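Participant: return atomic coordinates for the entry below.
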Amino acid sequence: MEFIFEPWPWYVAGPMIALVMFVLIFMGKKFGMSSNLETMCTMCGAGKKSAYFNVDWKASRWNLIVILGAAIGGFLAANVLSNNNNVKIAATTVEKLHDLGFDSAGEAYLPDNLFAIEALLDPKAVFLLLLGGILIGFGARYAAGCTSGHAISGLSNLQLPSLIAVIGFFIGGLLMVHFLFPIIF
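Facilitator: Model (predicted):
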């Protein structure tokens, strides 16, 4: 049972994702995390204010179970099924992050500078988290889906717009990490 406490290799996790995608495609479902936001807004009555949200949310409630399972699974993986919470990243990356002030780099999944409770007292950290959330929300809406929806579901369905979106996600991520991240921090 020791294997369950270690990160699973690609040749195990990849086929499992493919199996889930095959089942979803077979059932006529589309996977994506950002679509849950649409479902939650619809459930809360946003259809009264915007015709966009005037849809049958019950048809998408299965996806809400997916997001709940992802949250519970992530918590269990980090707190119960993990012997070692150190993040295995390259030593040069850890050094660069330390230079930028991220002292917990290589030791924690999330940097304390942004995700510790104390970070909520830092106006810069709060501003960055809010701005990041707004940009992610806008980007997911503008791209008609999030990274998981396009990269997993869209590419599984061989959709050209998903391929274009995934290429854009990678380019944006590279620009952020190599150019904007050092400027911001």
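
Participant: could you use CA atoms for every contact and neighbour count after this?
Facilitator: Will do.

Participant: who's sitting farthest from the centroid in this structure?
Facilitator: Within the chain, Lys48 marks the point farthest from the mean C-alpha position, 29.3 Å out by Cα atoms, centre = their mean.

Participant: wait, isn't that residue in contact with Asn54?
Facilitator: Yes: between Lys48 and Asn54 there is a contact at 7.4 Å, judged by Cα atoms under 8 Å.

Participant: need the contact partners of the one helix or strand Gly137 maps to.
Facilitator: If you go by DSSP states H and E, Gly137 is part of helix 123-142. For helix 123-142, the surrounding residues in contact (Cα atoms under 8 Å, 6 or more residues apart in numbering) are Ser34, Asn113, Leu114, Ala119, Leu120, Cys146, Thr147.

Participant: out of those residues, which are inside helices?
Facilitator: Asn113, Leu114, Thr147 (DSSP state H).

Participant: nearest to Ala78, of those residues?
Facilitator: Leu114 (18.2 Å; Cα to Cα).

Participant: another one to check against the first:
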Amino acid sequence: MGRYLHWFIAGVAIGLLNILSYAVKKPLGVSTSFVTAGAIGVRAIDKPLVDKNPYLKEHAKVDYQFILVVAMALGGLVSSRLFGRSAGNPGRTRSIAGIIRQLAGGFLMLFGARIGKGCTSGNILSGDAQMSLGSMLFSLATFVAGALTLLVFGDRR
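Facilitator: Sure, this is the predicted structure:
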């Protein structure tokens, strides 16, 4: 078996997942699942607080998107084992500063996604599938911003 899934097969799988997601009346996206995880955690500690807060109350239940996020993590683990990529890059050393930068970047992306009421994956996968001009422009801007960020802050070996 090859190290990577063929791009066409992966594309068809994402397309089928997109169709399935619309069949259950919700577009693909995962940023809300982090709110769901937070609300479920807060509910476990302080249920009255969640009951008083409409935003937390609305998100304090497991839905298909939350299950999708758990399945994505498990799928990544299975894929890494199945295709032999679980060792990572043996020549790369990880520094505390690099890990902190990655966590900070992830936090900023998630924070921006929640402020914008949508995540990059949902906007790009679902919006582009609907041929939304705004989503296509967002996809282009995301790609350009990612490339520029890599040029400025990328690994300098």
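
Participant: just to revisit the earlier point, buried subset of the contacts of helix 123-142 of the first structure?
Facilitator: Ser34, Asn113, Leu114, Cys146, Thr147 (16 or more other Cα atoms under 10 Å).

Participant: need the nearest residue in space to the third one, chain neighbours excluded.
Facilitator: Put plainly, it is Leu114 of the first structure. Nearest non-adjacent residue to Leu114 of the first structure, counting by Cα to Cα, 6 or more residues apart in numbering: Ala125, 5.6 Å away.

Participant: for that neighbour, give its distance to Ile164 of the first structure.
Facilitator: Using Cα to Cα, to the nearest Å, Ala125 of the first structure is found at 32 Å from Ile164 of the first structure.

Participant: tell me how far Gly137 of the first structure lies from Met27 of the first structure.
Facilitator: Counting by Cα to Cα - Gly137 of the first structure and Met27 of the first structure are separated by 28 Å.

Participant: which one of the two has more residues nearby?
Facilitator: Neighbours were counted for Gly137 of the first structure and for Met27 using other Cα atoms under 10 Å; Gly137 has more, 16 against 9.

Participant: which residue in the second structure lines up with that one?
Facilitator: By TM-score structural alignment, Gly137 of the first structure lines up with Leu110 in the second structure.

Participant: roughly how far does its match sit from Pro90 of the second structure?
Facilitator: 29 Å.

Participant: please apply the same query to Ile45 of the second structure.
Facilitator: For Ile45 of the second structure relative to Pro90 of the second structure (Cα to Cα), the value is 41 Å.

Participant: pick out whichever of these two has more residues nearby.
Facilitator: Ile45 (11 against 6).

Participant: in the second structure, what residue corresponds to Asn63 of the first structure?
Facilitator: So, by TM-score structural alignment, Asn63 of the first structure is matched to Gln65.

Participant: check which helix or strand its match maps to.
Facilitator: In the assignment (DSSP H and E), Gln65 of the second structure maps to helix 64-82.

Participant: what distance separates that helix from the centre of its chain?
Facilitator: 11 Å (Cα atoms, centre = their mean, to the nearest Å).
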